Structures are given as structure tokens and as C-alpha cells.
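In: next input, structure requested:
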Amino acid sequence: MRILVIGGYGTFGKRLVESLVNFYQYEIIVAGRSGEKLAKTKHYFSVSANTEIETAQLDVTSDDIKAKLSLIKPNLVINAAGPYQLQKGKCAYGVAKACIEYGCHYIDLADDSEFVTQFSEKLNQQARDAGVILVTGTSTIPALTDAVIRHYLTEFKTLQSVEYGISPGNHTERGKGTVGSILSYTGRPFETLSEGQWKSVFGWQDIKRYDFGSPIGKRWMSNCEIPDLKLLPAIYPQVETVRFQAGLELGILHIGLWVLSWLRRINLIKNLSRYAHQLLQMSYWFYRWGSDVGGMYLNLKGLDKNGKEKAIYWQLVAEKGTGPNVPTIAAELLVEKIQTGQLSAGARPCINLFSLEEFFQVARRWEIYQKEVNYES
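Out: You can find the predicted model right below:
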């Protein structure tokens, strides 16, 4: 199978390509806008994996994507070129639409709420008519979130609350796309379900301290807008609260962004995303501090089969700077499922497409592990 990975030299795309090259027999083509980065990526895999990958220059916002696909002839396109907030409006779903027209399958690692939640409505019928598979949000959220919930769902008679968060280690590699994604909603209002009512909150506010325990420790956490805030209440209608937050390991960085969120909220700064490059570079001033340990927590609360209150506290832990591999695992699993004919044609978010066991069969490759911090009923 020929796989075109757009953004295959980025923080997550490069790691996904490494997995596809080292553990499978696929033909890989890495694409992106930068000819210099493509050349470096080609050399990197030639040296590190003794593999000659193909490269192609391609811009996800251009109007010639179908023509490019006709030249490259992929069976599957993986769009790992964020931020997906920029792939809306005039160029909305441009890569996915080109895949439908050309006749190949499509996966992306999108985390933008509007992009992911409207994906199926906009593209499902076209994808089914063309006989191709399109999957969005093939990343930690919503894909892993849903896998964890489904794993524990039978423990509950009624699942009432899902509260969770992610905090990377300060030594973890970060990219401009991820920073741009966070800045796009920092200080902006969005809705989340709280005790059965839709409530307006602001990005990177409602700051709190969360204790992961060893080896992660305590981290500051703040509100983030993600697709799950709309997807999970629709999938699990009994759930009354869905809350997601993210945090930076160093307090000076986290609280600094919290201050910027207030400047955006009161309109002193109109668009924080335009400063993504500068803020990314500034974050490296503090690289010597902190650790390479990151993680994710997910707290499920509700009633057990006897009607008693029940809570499950789950965590994922990624040490030694392996955190950026986590968002790529869902995509790797989906590639194999498409290759083996396990998915039907259509467009959908990455919900209920793999199990938690399947996820950690791959995650163990980097010694990424899960644990229940506490379990009570």
C-alpha cells in the first residue's frame, strides 16, 4: 500500500512515518511545503532506517491537491499537517475532498472541534458513493478518550461525568502547529457540558492544580476546546459533565499563557495564533528546566450496577520524551485496519474503531503504560 503522509516531517508526522517505516512494509511518501525539510527527512530515513522514502511538495491549502494525488498515486493519505484551524473556510476539508475525487482513503490527526464534529455531515455521503474511507480525529482526542471510556463502560449502570486532561513534559518536542492550535482558542469562549447544562467557559482559564502522583507530580491545568466536548455527550447521552483541560509542566509557561488568555478575553490582543512562532521559540528559553515525563488522566464517575456511586481514575504515563508518539498510535492502528479491510466506506470521527488493548499493544513499544491510580465503588 502506498501511503502519502502530509506533514511527515512535523512533530507527530515524523514519528508516525518512523513507525510505518520500521514496523511495516508500506511504500511511504512524505509531503509538505518545505523542500528543505523534505530533503532533511529523506536523508534522515536513509541513514537511520536504511530506507529510501519518496518526497513531494504539497500545500494542504492549495487548490491543486487532486492533481498532486494523480501524480503520486497513493492508496491512503494521512493528513498530519496542523493546525487544522487553518484548514477551514475556503479550503475546508480540501485534502479529504481531493481524496474522494481521486479515489483513495484518508486519515487525519485533527484536534479542531469544528473540523472534527462537522466532518461526517459534510463528507459521509460523498465518501460512501466513492467507496473510500475517511477518518478524522485519529489522535489522542477523541480516539484514545473513547477507547478508555468504552473499556470501563460496563462497570457503570450510569456514567455521569468524564473529566480528563493532558500534560506533556517540558523536554518534550513541540511544534508550531500544536502551539497554534492551543492559541486559537486561548481566551475565547466555548461551551462545555456541566451538570447537565451547557456552560460557556474560556480557553486556558479556570486554572487549577492537578496531582498526577508519581512520576508526573502536580501540574497546572486549564480549559481547552476539543472535539470531545461535543462528540461525547452525543455518544453517551447519560453523561452530564464533560470537562477537558491541558497543562504545561513549568508554572511560568502555564501561568504566562493564562495571563495572555485574559488579554485576549478583554480584546487587548485580537489574534494570539499569529504569535505562535514567537511563543514557541520563547518556550525553549526554559527548556533546561522540567522533565521529559508527560501523561494523561481520565476520571470517570457515575453509578455502579447497584446504584452506588462509583469512580475510576485512569492514567497514561509517557517517560523519556516518548509523549509525542501517543497521538500517532491511533493513526497507525487505522492504517492496518484499512489495509486488512476492517472498515467500511464513509466519513466518520475516530470513535469505536479500536480497543484500549490494541492501543497499548503498540504503546508498549516506547514503554508508555497505563494505570488505575485509584478505584472505588
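In: C-alpha only now, for contacts and for neighbours.
Out: OK.
In: neighbouring contacts of stretch 321-328?
Out: Stretch 321-328 is contacted from outside by 11-13, 15-16, 109, 138-140, 168-169, 171-173, 292-295, 363, 366, 368, using CA atoms under 8 Å, 6 or more residues apart in numbering.
In: the residue nearest the centre of the chain and Val116: what is the separation?
Out: Nearest residue to the geometric centre of the chain (CA atoms, centre = their mean): Ser139, 3.7 Å. Going from Ser139 to Val116 by CA to CA, to the nearest Å gives 11 Å.
In: do Val17 as well
Out: To Val116, Val17 is 23 Å away according to CA to CA.
In: specify which residue of these two has the higher count of neighbours.
Out: Higher neighbour count among Val17 and Val116: Val116, with 27 against 23, using other CA atoms under 10 Å.
In: the structure of the following sequence is requested for comparison with the preceding one:
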Amino acid sequence: MTARVLILGGRGRIGSSVAQDIATYTQAEIIITTRKPAAAIAVKESLGSQVEVLTLDLADIEVLRKAIASADLVVHSAGPFHYRDASVLKLCIEQGVNYLDVSDHPSFTRKALAYQSAAAEAGVTAIVNTGIFPGISNSMVREGVEQFDQAQRIHLSYIVSGSGGAGVTVMRTTFLGLQKPFEAWIDGQWQQVNPYSDREAIEFPKPYGRSHVYWFNMPEAFTLPEAFPTVKTVITKFGSRPDFYNHLTWIAAHWFPKPLMQKSSAIEFLAYVSHTMTDVTNHFSGIGVAIRSEVSGDKQGTQATYCSTLVHENTAIAAGCGTGSLAQFLLEGKLKKPGVWAVEQAVPTNLFHQAIASRGIKLHHEWL
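Out: Next up is the predicted model:
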């Protein structure tokens, strides 16, 4: 029988990119959900007969339960995940359905990981934080860690051009991430870090070159130390291109009154203004992404650093590749690990290499 994949939030930029990847690399039936079916017509037309559109509100638990029960795999892409609980994952466990999500916020990740034992007992493989960052970036780190006898330090940097090809939801996520300090694993202890602080120049591959990044609250900040216990420091930094967006974001993080940044109306205003601006600058900045992963540690008694970099011309499509490839492996039976996991815990490096090679994504490696 043909496998059925339910993509929650499938009409969004990220969700539709995931749907496109799954349609390209599998024969699965794809059901994308939306609260506004008319808006999904374009997605359905681009993907063809493999796709159905289902009108669904995540708040309607009974309709959601029925939709999940009819699927072989659920992909949760209905962000922003700051506002979500783990009810979708819970229903998947109850129904015995495998689960992926494109979540990108630590609070949601912790809620999902709390279902580890329940998913394991149900035989459900659930992988959180799939996509590009987090997602492919986590696998880049895992590959780096595996080069060492004892990995000790991880430095992850991301740079996105303009909107990255994503929608308003991603803009909301950025500003929601500025609301309060977060904990980072530094020198073997948890320390508070202010978002969008400690500007640092990082050398990315062309066309990015030397670009600036800042501390940003990502799930990797705590999943990587848990996955790799010998690591004493994990740095996660993010930046935008052109650079003036970094300065505007820094102002929002440090100059705007904190009570203002806690208001949903302010977040909505900033998200829509930012998206309008990037619609203009996308024409000359592009919508791509670059990732730089540096892992340092002990290799045969010598301290060394292993650096891997990746560039993709469209951030949303790259995210679709990250999630879509895991969906493909789950449907093909190549990936099975009951429980709830971050990508670096669930995906072997050999499968990661298969995923990116089949999608034409290239990594560059060097020892520093």
C-alpha cells in the first residue's frame, strides 16, 4: 500500500518545501493541512496528484487525532513553536505513528523530549528539530565529533541572506528568540547569555565571506551537550545578510523595552515589517544560507579542530531537504530508533551523507 504522510502546516514556506522534497524522493501520498484551504491551491498545483489538502485546525483535537490515525508519518511544521505544546507528538505516540518536526525553539524541544520513554514503549520513532538549522547542522556536528578521540568544543555559526526564502513565521521566531537571556554550556557549566550579544566575525565560504554572527537561543545549545558528554563548550551563533539587519536586530534585543518585546502585537509588527523589508532586499542579497561547524578536541594526543561548511542558495528548500530526507529514510525502513531524539542522536553519519549527496548538497571539510 502507498504510504501516507501528513504535513501539518504544509502550505507554509517550510512545510511546502518539505512536501516538495517528499514528493520528489518517495511515492508517498502527501496530505497537507491548512486552516485556509484556498491558500493551499498553489501548493497542490505545484506538487500534483501526490498531494491532498485537508482543512484542519490544530486546536480541534478529535479531527487532528483522526488525521494522524490515517497516516504512516506525521511532519509537524506548524510554527512558531514557541506557542506549541507536544500534543501532536502525544497523539502520534497514542496512534503508533512516526513523527518528525521542524521545531526550532528550546522550550518546545524540551516538551517533546519528555515523551522519550512513551515513544520508545510504543515503538514510535520521533525526531525533533529536523530541517537545516537545527537539523542538517546537527549532523555536521556529529560527523565532526566522530573525528576525535575526545571532542571538547563545538562552535556552530549560521548566516542567512534576506528572508532565507521563508515566510513571516520565521521572522516571528527570530524576534521571539530575543525576549530573554538563555543558558549556554560554557567551560563545563551552564551560564546565562544575552541573545544577539558578542558579535563575532566568522569566515564563511563564498559568496558570504567574512560575516558577523551573534549568540542566539537554539535547541542545539542543550541537545548537543547531552548527545556528546565530553564536550565542555557549545556555542550557537546566528547572523543575517546584509549586515544592517544584524544591527536592527541588535537594537530590538538591547534597546527596545523588555515589556514591549513580550507583547505578541509588537512581535507581529516587527515580523511583518522585517518580512516586507526582506522582500525588497532579497533581490540583491539572495535567500541562501551558510553553516560553519567547528569541532575541537583531542585526536591521537594532539589538539585539533575539524571544520565543515555548507552553502545553499535557498534556506527554505535546504530545510525541506533536511526533513524530507529523514521522512524518506523512515518510510523506506532505513531509519528506525524508537523514542524521541534530536537529529544528532538519531541519524547515523552514513545516512546523513546519503541524504545530502542525493540532493546535490556539498560539504567542505578541513582541519585547522
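In: report the TM-score for the pair.
Out: Overlay of the two chains. TM-score (TM-score structural alignment, normalised by the length of structure 2): 0.89; 362 aligned residues with a CA RMSD of 2.4 Å.
In: re earlier: joint contacts of Ser139 and Val116 of structure 1?
Out: In terms of CA under 8 Å, 6+ apart, Ser139 of structure 1 and Val116 are both contacted by the residues Ala110.
In: before we move on, the earlier item: what lines up with the residue nearest to the centre of structure 1 in structure 2?
Out: The equivalent of Ser139 of structure 1 in structure 2 is Gly131 (alignment by TM-score structural alignment).
In: wait, isn't that match in contact with Ser325?
Out: No - counting by CA atoms under 8 Å, Gly131 of structure 2 stays clear of Ser325, with 9.4 Å between them.
In: show residues contacting stretch 137-144 of structure 2.
Out: 154, 156, 220, 224, 291, 293-295, 306-308, 343-344, 347, 349, 352.
In: ranking these by neighbours, who comes first?
Out: Neighbour counts for the contacts of stretch 137-144 of structure 2 (other CA under 10 Å) peak at Val343, which has 30 neighbours.
In: next, the spatially closest residue to the residue nearest to the centre of structure 1 that is not a sequence neighbour: secondary structure please.
Out: Nearest in space to Ser139 of structure 1, with sequence neighbours left out and distances taken as CA to CA, 6 or more residues apart in numbering, is Pro327 at 4.5 Å. Counting by DSSP: H, G, I helix; E, B strand; the rest coil, the backbone at Pro327 of structure 1 sits in helix.
In: still on that earlier bit, weed out the non-buried ones from the contacts of stretch 321-328 of structure 1.
Out: For the contacts of stretch 321-328 of structure 1, a burial check counting by 16 or more other CA atoms under 10 Å picks out 11-13, 15-16, 109, 138-140, 168-169, 171-172, 292-295, 363, 366, 368.
In: returning to that earlier point: in helices only, show me the contacts of stretch 321-328 of structure 1.
Out: Taking DSSP state H as the definition of helices, the contacts of stretch 321-328 of structure 1 contribute Thr11, Phe12, Gly13, Arg15, Leu16, Ala363.
In: distance of the second one relative to Met221 of structure 1?
Out: Spatial separation of Phe12 of structure 1 from Met221 of structure 1 under the definition CA to CA is 22 Å.
In: for the third one, same thing?
Out: Taking CA to CA as the measure, Gly13 of structure 1 and Met221 of structure 1 are separated by 26 Å.
In: to which residue of structure 1 is Phe352 of structure 2 aligned?
Out: Looks like Phe352 of structure 2 aligns to Phe359 there (TM-score structural alignment).
In: hmm, its match is touching Ile329, no?
Out: Yes - with contact defined as CA under 8 Å, Phe359 of structure 1 reaches Ile329; the gap is 6.7 Å.
In: packing partners for whichever helix or strand the match of Phe352 of structure 2 is part of?
Out: Element membership for Phe359 of structure 1 (DSSP states H and E) is helix 356-363. The contact analysis (3 or more CA pairs under 8 Å, 6 or more residues apart in numbering; DSSP states H and E) places helix 356-363 of structure 1 against helix 145-152, helix 326-339.
In: what residue of structure 2 matches up with Thr41 of structure 1?
Out: Aligned partner of Thr41 of structure 1 by TM-score structural alignment: Val43.
In: which ones are touching its match?
Out: Shown in contact with Val43 of structure 2 (CA under 8 Å, 6+ apart): Arg11, Ser16.
In: would you mind measuring from it to Asp101 of structure 2?
Out: Counting by CA to CA, the gap from Val43 of structure 2 to Asp101 of structure 2 is 19 Å.
In: how long is stretch 76-92 of structure 1 end to end?
Out: 19 Å.
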